[in-house]
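Trainee: this one's structure only:
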């Protein structure tokens, strides 16, 4: 077991945050409120522009049918994020550090590169979503909007200099904006309750219909984000809990409440997007709305609410900006944990954002909005394909007594973890087989 100081190796800004959590002399509610925060930073990744595209595509094309995939993805996400938090608290290592410490040396760099691919795919979605928000709200051309997203480097720098707790408050405020906007969208959409409830019943067609399967895997990839497993296992250690068994157990309880609450909100937002798309677009014969801009332009005329498009754009911008911040944190944690390579936050953010901007810029320039939308959906499928490379090590480490001590997964938890991993890997296998066969 590494000493407490080892937790400061990866992303020291977060771990040095002065957010002490007294575990013995205050009420449970006060301790919980002081511990809360990491879950909401993680939840940002579960409602980023990539989620919007896949949920819009699913709702407009197939109505409420894929709601059960949104619900199942959210349950799997909660389970995996709880495992990630337990790993960080019990071992004092984030997932990237654990991979480096407990993997064969020759596999460390390939694992790191695969994780970087996932982070770039996630950042690509944020670039596209933010650029579309700029166009919707300010009329900025898509190519210029893509270029302007590089400026979020300064947002990240400013937030980090203000302190980690301040960063958390800003992120929670942006999430509140997104939540309010989609609460309003549900009111405007007026969905049919019977149809919504039926959508939560699993359907065989999800597997047998190639188009539906592709969107379903995109929803899984957009919901269960691989880089969030690395992020959560690190930032949960920013809380100053007692590093003995009793303190760790209590910290795990707080972390579980924190992430469940945050991801329930994320589930509400994802479900609201799909339900709104089904009620507004699918019901009215618009079955191919996956383009975020088309969705915004259609909202006003179909619903008769002039502000609907503006509210959509505000929520999209808030989502893109908040996701940009957490992607930077995850990238820094992954780079330092796997290869112990440290870069200034602005340099790390500029590098990741550049890798996302280049393909987005040329696709927008050559193929316009339709090409950008296809690139956005593709990025979410890439995330799903990358997920096993983070998920399997997480399950392995949290089930190891060498890593976790007495907090290692019990047999029932391990069985559930294997079932979830098998389901996701099987979905990916079916998708790859269909792509190869076609």
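Mentor: Perfect, I can see it now. Predicted model only: the values in this text are computed from it and were never measured.
Trainee: Could you use CA atoms for every contact and neighbour count after this?
Mentor: Noted.
Trainee: Strands along the stretch 101-250 of the chain, start to end?
Mentor: 239-240 (DSSP state E, counting those that start in this stretch).
Trainee: Which residue is the nearest non-sequential neighbour of residue 310?
Mentor: Closest residue to residue 310 apart from its sequence neighbours, by C-alpha to C-alpha, 6 or more residues apart in numbering: residue 137 at 6.7 Å.
Trainee: for residue 376, same thing?
Mentor: Here the residue nearest residue 376, using C-alpha to C-alpha, 6+ apart, is residue 125, at 5.5 Å.
Trainee: residue contacts, that neighbour?
Mentor: 48-50, 376, 379-380 (C-alpha atoms under 8 Å, 6 or more residues apart in numbering).
Trainee: Farthest-apart pair in these, please.
Mentor: 48 and 379 (12.1 Å; C-alpha to C-alpha).
Trainee: So those two - more neighbours on which side?
Mentor: Between residue 48 and residue 379, counted using other C-alpha atoms under 10 Å, the more crowded position is residue 48 (29 against 24).
Trainee: returning to that earlier point: now do the contacts for the residue nearest to residue 310.
Mentor: 310, 313-314.
Trainee: Residue 223 contacts residue 74, correct?
Mentor: Yes. Counting by C-alpha atoms under 8 Å, residue 223 sits close enough to residue 74 to count as a contact (6.7 Å).
Trainee: Compare these two (neighbour count), which wins?
Mentor: residue 223 (33 against 24).
Trainee: Can you give me the distance of the more buried one to residue 42?
Mentor: Distance of residue 223 to residue 42, given as C-alpha to C-alpha, to the nearest Å: 11 Å.
Trainee: Now the common contact residues for the two.
Mentor: With C-alpha under 8 Å, 6+ apart, residue 223 and residue 42 have no common neighbours.
Trainee: Just the helices from the stretch 101-250 of the chain, written as ranges.
Mentor: Remark: helices assigned in the stretch 101-250 of the chain by DSSP state H, counting those that start in this stretch are 105-138, 142-148, 152-162, 164-189, 193-199, 205-208, 210-223, 226-235, 245-277.
Trainee: can you tell which of those is closest to residue 78?
Mentor: Closest to residue 78 of those, according to C-alpha to C-alpha: helix 245-277, at 6.2 Å.
Trainee: buried stuff in the helix or strand following that closest one?
Mentor: Remark: after helix 245-277, the chain's next helix or strand is helix 292-303, criterion DSSP states H and E. In terms of neighbour count (16 or more other C-alpha atoms under 10 Å), helix 292-303 has its buried residues at 292-293, 295-296, 298-299.
Trainee: take the one below as the second:
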């Protein structure tokens, strides 16, 4: 009789229609597959039950989060080898686990069912976001819940991953050898220059996080800043940081929904890594609200992750792993859609800068920080939460590198009726 690893390898290759690109180690200690490759460790039969009870990426994610499934060796290489079968088979082709629904691989499913016995439903990891239907997405209440799920996991954990800058968005790398701190400072300075900040101006920082942009803008450019976030933990950290910098007279941090900001007009608005939470059905409202809050001639810097467009946009669906464990209700839109909606809201879009490779490099630094302090990261959250963040960040780095997703800074202006945008003729120099 075959050992468990050989049986798993045969089943996987029957489903894939191709040789398994990684080695497999099963719960009985047996191994099978190509030597010298990362090892996919199936620690328990329960991992198979999770895949059978929830075919698709969510079942795979639950097995990873629970520790039933692991990778020994280079995680990036393992994900790279498996990407073709899980994520990159084209719009019309099923992924690795989804193909179990195909009648042609029912025999493989029966073999997997026999190997997974007893066939009882495994418990859902407690880190998974619980929902009661999807009819009320992107209300103020649901957005507060989603933001809390992602950001209120401990400021100390984020400090470990992000480093002292506490900037949770793409850095701007002058050279690959730059430090993460320097690259994040350079990103904040780039945003300030694009916005043309000058002493005495009012800046609204939407989704202000831990206050990095607000502090930098006030300290380096002499502006008055209002930062809004839905995370109470972020706000508490940001307020403490503002006080330590001696900037309480120039920076106000609020726990507030951007839809509730009523004290415009502002001279400039920064939205860095926040718009991904808005949702397609709310995006025009988001853009219109920011347009309303800007003074004529004011600038918006919208820094946002984008996905590649599909032939059939109606077929778009969110990533199950990220939706359940990382960014609940987060949605990515193609860059063209974002630009069109900003224009519909009244903005004149003046510049778009793509930073895709910069985000891949940033994510690899964050993963390295987590891996270098793994026991501490587990202590600050939980083994499952640390595993979620490691997989999410490593997979995201590869997605940026493979051009599955990108990130763009869109500079838009509330151009006054006389058409004077206030931008220099050579805008790329970013002088006010």
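Mentor: Okay, I see it. Nothing here was measured: the structure is a model prediction, and the numbers come from that model.
Trainee: tm score of chain vs chain?
Mentor: Laid over one another, the chains give 0.23 as their TM-score (TM-score structural alignment, normalised by the length of the second structure), with 168 aligned residues with a C-alpha RMSD of 7.2 Å.
Trainee: rewinding a little: ranking the helices of the stretch 101-250 of the first structure by burial, who's on top?
Mentor: Across the helices of the stretch 101-250 of the first structure, averaging neighbours per residue (mean count of other C-alpha atoms under 10 Å) puts helix 226-235 on top, at a mean of 29.
Trainee: what does it contact?
Mentor: 7, 10, 14-15, 38-39, 42, 45, 80-81, 84-89, 93-96, 115, 118-119, 327, 329-331, 333-334, 383, 386-387, 390-391.
Trainee: what angle do that helix and helix 105-138 make?
Mentor: Relative orientation of helix 226-235 of the first structure versus helix 105-138 (axes from the mean of the first three to the mean of the last three C-alpha atoms, to 10 degrees): 100 degrees.
Trainee: Next, the angle helix 245-277 makes with helix 226-235 of the first structure.
Mentor: Using the same axes, to 10 degrees: helix 226-235 of the first structure against helix 245-277 is 150 degrees.
Trainee: the strands in the second structure, which residues?
Mentor: 23-25, 31-32, 39-42, 69-72, 202-206, 224-229, 251-255, 266-272, 294-307, 348-354, 405-413 (DSSP state E).
Trainee: List the buried residues in the first one.
Mentor: To tie it back to what came earlier, the one meant is strand 23-25 of the second structure. 23-25.
Trainee: list the helices and strands it packs on?
Mentor: helix 4-16, strand 31-32, strand 39-42 (3 or more C-alpha pairs under 8 Å, 6 or more residues apart in numbering; DSSP states H and E).
Trainee: again, only this time at 6 Å
Mentor: strand 31-32, strand 39-42 (3 or more C-alpha pairs under 6 Å, 6 or more residues apart in numbering; DSSP states H and E).
Trainee: which one of the ones you listed is the most hemmed in?
Mentor: strand 39-42 (a mean of 22).
Trainee: Residue 251 is in contact with residue 20 of the first structure, correct?
Mentor: No. Applying C-alpha atoms under 6 Å, one finds residue 20 of the first structure not in contact with residue 251, separated by 11.9 Å.
Trainee: now the angle from the longest helix along the second structure to strand 405-413?
Mentor: Counting residues, the longest helix found in the second structure (DSSP state H) is helix 383-401. Angle between the axes of helix 383-401 of the second structure and strand 405-413 is 70 degrees (criterion: the same axes, to 10 degrees).
Trainee: I'd like to know which elements helix 383-401 of the second structure is packed against.
Mentor: helix 356-372.
Trainee: Distance check, the spatially closest residue to residue 351 of the second structure that is not a sequence neighbour against residue 342 of the second structure.
Mentor: Of all residues not flanking residue 351 of the second structure in the chain, residue 411 sits nearest, at 5.1 Å (C-alpha to C-alpha, 6+ apart). Distance of residue 411 of the second structure to residue 342 of the second structure, given as C-alpha to C-alpha: 10 Å.
Trainee: Residue 370 of the second structure now?
Mentor: Taking C-alpha to C-alpha, one finds residue 370 of the second structure at 36 Å from residue 342 of the second structure.
Trainee: Of these two, which one has the most company?
Mentor: residue 342 (26 against 23).
Trainee: Now do the buried residues in stretch 394-411 of the second structure.
Mentor: 394-401, 404-411.
Trainee: And for residue 89 of the first structure, the neighbour number?
Mentor: Neighbours of residue 89 of the first structure (other C-alpha under 10 Å): 29.
Trainee: Quickly find the element holding the residue nearest to residue 217 of the first structure when sequence neighbours are not counted.
Mentor: Once flanking residues are discounted, residue 217 of the first structure sits nearest to residue 381: 6.2 Å by C-alpha to C-alpha, 6+ apart. Here residue 381 of the first structure, judged by DSSP H and E, is contained in helix 345-398.
Trainee: Which other helices and strands does that helix contact?
Mentor: Going by 3+ C-alpha pairs under 6 Å, 6+ apart, helix 345-398 of the first structure lies up against helix 105-138, helix 210-223.
Trainee: Could you dump those helices into CSV and include distance to residue 362 of the first structure?
Mentor: Below are those laid out as CSV (distance: least, C-alpha to C-alpha, whole Å):
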stretch, distance to residue 362 of the first structure
helix 105-138, 12
helix 210-223, 23
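Trainee: Looking at these, which is nearest to residue 182 of the first structure?
Mentor: That would be, of those and by C-alpha to C-alpha, helix 105-138, which comes in at 15.4 Å.
Trainee: what's the offset of that closest one from the middle of its chain?
Mentor: 11 Å (C-alpha atoms, centre = their mean, to the nearest Å).
Trainee: report the angle between the axes of it and helix 292-303?
Mentor: 40 degrees.
Trainee: what about residue 373 of the first structure, how many residues close to it?
Mentor: Count around residue 373 of the first structure with other C-alpha under 10 Å applied: 26.
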